[in-house]
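>>> pasting the structure only:
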C-alpha cells in the first residue's frame, strides 16, 4: 500500500511538470504547487487493535505536527476548483499512554482530493477527502510493535492567495484509523503555505 501512495505522488509530480513550465501569468488556483504545513493534532484511542495484538489503552494525546505538501488544482468551471494533494507529515513529541501501555505516532502519508468554491477571486473555501496511512508504535510492557494503519480522512478549510504565486491556508481534518472493535482516530488543525508554479 505504501508503494501505491508513493507512486501516486510521483505520477502527480510528473503530470504537473509540463503545466508548471508553461505557466507565466497568474492563473488563480489552477496549476501545480508545493508547500509546507504544521499545526496541532490529537490522537484518541480505545483499545486499538491491529493484525498482531490489541493495546489496552483508552486515552488521547496532543502534539504538534510538521509536513510537506504537493498537488495540482484546476478551476473546472467559474468559481469551482478541484484538485489532488499528496503529503508527508511528522508529529512532534507524540508519545502518550498510562504507564502500562503507550502509543507513539511516527508519521503519516496522506493522498486526497478536494473541491472548492471561490468566494472571491483570491479566496477558496473547500472540502477534502481521501486516504491516509499512519505509522504507529505500540508498547505494552516490554513488547513493542510498529504498525502501518490504513484510514480515511475528511476535512475542510480556506485558502487565500497572498501574491501571484504564494497562498496560505487553514484546514481542519478528521482521520479514522480504527480496525476491528478498537477505536483510533485523529483530529488536526493545520496551517499551510504553498508556492504555485
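Received the coordinates, thanks. Everything numeric in this text was worked out from a predicted model, so none of it was measured.
>>> use CA for all of it now, contacts and neighbours both
Noted.
>>> element containing residue 164, please.
Assessed by DSSP states H and E, residue 164 sits outside every helix and strand.
>>> Skipping its backbone neighbours, what lies nearest it in space?
residue 26 (5.6 Å; C-alpha to C-alpha, 6 or more residues apart in numbering).
>>> Below is structure B, check it against A:
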C-alpha cells in the first residue's frame, strides 16, 4: 500500500523534470525595466518636551496620526535564474529604484499651537533592493513566482512653518532606511528574448526618523517663551505596490 502511495510523487518528479529540461524557455541571465504605482499609508509618531509647559500640555506630549499618499517608481533590474529540478525555478535579483515626490501633510502635532501655519513632508528618493524569487513553471512560457527581499532606501522629510515668532523656520532630515519586501507575480514569455512581468508587492518600513530639533516661540498674548526640546517624529510606512516589468534575456550563457 505504501508503494502505491509514493507512486504519484515519483511520477510528478519524473514528468516535471522531463518537462522542464525539454520545454523551459526562461534563460538564466536577464535584465529589465519596471514601472510601479505605490499606495502608501504611514503612522506619524510625534513626541515633544516642553521646557516651559503651557496650557493643558505637560512637560512631555506625544501623539500618533495617520496619513496616506501615492507615488510612482522606475526601476532598472537584473538577475540570474536557475532550474534546480522539475518545474521548480528560482532567481536572485537586484534592482535600483527612483521615486516621484511624496506629498506634504499637516503634522500630528506641530511645533507651534497654530497647526494651519505648519507643514511636514515625507518622500522616498531612491534606493536599491535584492531578492530571492522562488517560482514554478506553469507552462513552458509562463512562470509564477514569489519574492522575498530586502531594500535600502533614501528618505527625505522636513518641517516648515511661516509663523513670524517661531525660530528656526525649517528642519530637514535625509536618512537611509532598510525595508522588507514580500511579493507574488507572473512572468509571461512574449518573444524568444522578451517577457512581460506583473507583480504585487507589500513593502514594510518601520521607525523612519523624522525631523528633530528645538524651537523658540511666543505662543500668544502673554510674555511666556516656549521651548520645544527634542521634538521627534518617527514614521512607520506600509506600501502596497503594483509593478509592470519588461524583461530581456540576452542569451549570453547559451
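The structure has been received and is ready for your questions. What you see is a predicted model, and the numbers here were worked out from it, not measured in a lab.
>>> ok, back up a step: what about the residue nearest to residue 164 of structure 1, distance to residue 34 of structure 1?
As judged by C-alpha to C-alpha, to the nearest Å, residue 26 of structure 1 and residue 34 of structure 1 stand 16 Å apart.
>>> and what of residue 158 of structure 1?
For residue 158 of structure 1, the distance to residue 34 of structure 1 (C-alpha to C-alpha) stands at 17 Å.
>>> same question, residue 66 of structure 1
Counting by C-alpha to C-alpha, the separation of residue 66 of structure 1 from residue 34 of structure 1 is 14 Å.
>>> Name the next helix or strand following the helix or strand containing residue 67 of structure 1 along the chain.
Secondary structure assignment for residue 67 of structure 1, by DSSP H and E: strand 58-77. Following strand 58-77 of structure 1 in sequence order, the next helix or strand is strand 80-92 (DSSP H and E).
>>> count of neighbours near the counterpart of residue 108 of structure 1 in structure 2?
With the correspondence set by TM-score structural alignment, residue 108 of structure 1 lines up against residue 127 in structure 2. Using other C-alpha atoms under 10 Å, residue 127 of structure 2 is surrounded by 19 other residues.
>>> Name the nearest residue to residue 127 of structure 2, ignoring sequence neighbours.
residue 153 (4.1 Å).
>>> quick one, what contacts the residue mapped onto the one you found from structure 1?
Using TM-score structural alignment as the criterion, the counterpart of residue 153 of structure 2 in structure 1 is residue 134. Contacts for residue 134 of structure 1 (C-alpha atoms under 8 Å, 6 or more residues apart in numbering) come out as 105-109, 148-151, 177.
>>> Nearest residue to the middle of structure 1?
By C-alpha atoms, centre = their mean, the mean C-alpha position of structure 1 lies nearest to residue 110, the distance being 4.5 Å.
>>> quick one: the helix or strand that that one is a member of to structure 2 mean distance?
Using DSSP H and E, residue 110 of structure 1 sits in strand 101-120. Following superposition, strand 101-120 of structure 1 is found to deviate from structure 2 by 0.8 Å on average (mean C-alpha distance after the TM-score superposition for structure 1).
>>> that older thread, how much space separates the residue nearest to residue 127 of structure 2 from residue 34 of structure 2?
Distance, residue 153 of structure 2 to residue 34 of structure 2, by C-alpha to C-alpha: 17 Å.
>>> go on, residue 98 of structure 2?
Noted for residue 98 of structure 2: a distance of 11 Å to residue 34 of structure 2, by C-alpha to C-alpha.
>>> what do the two both touch?
Residues touching both residue 98 of structure 2 and residue 34 (C-alpha under 8 Å, 6+ apart): 74-75.
>>> The helix or strand hosting the match of residue 153 of structure 2 vs structure 2, average offset?
Residue 134 of structure 1 is part of strand 123-140 when elements are defined by DSSP H and E. After superposition onto structure 2, strand 123-140 of structure 1 sits on average 0.8 Å from its aligned residues (mean C-alpha distance after the TM-score superposition for structure 1).
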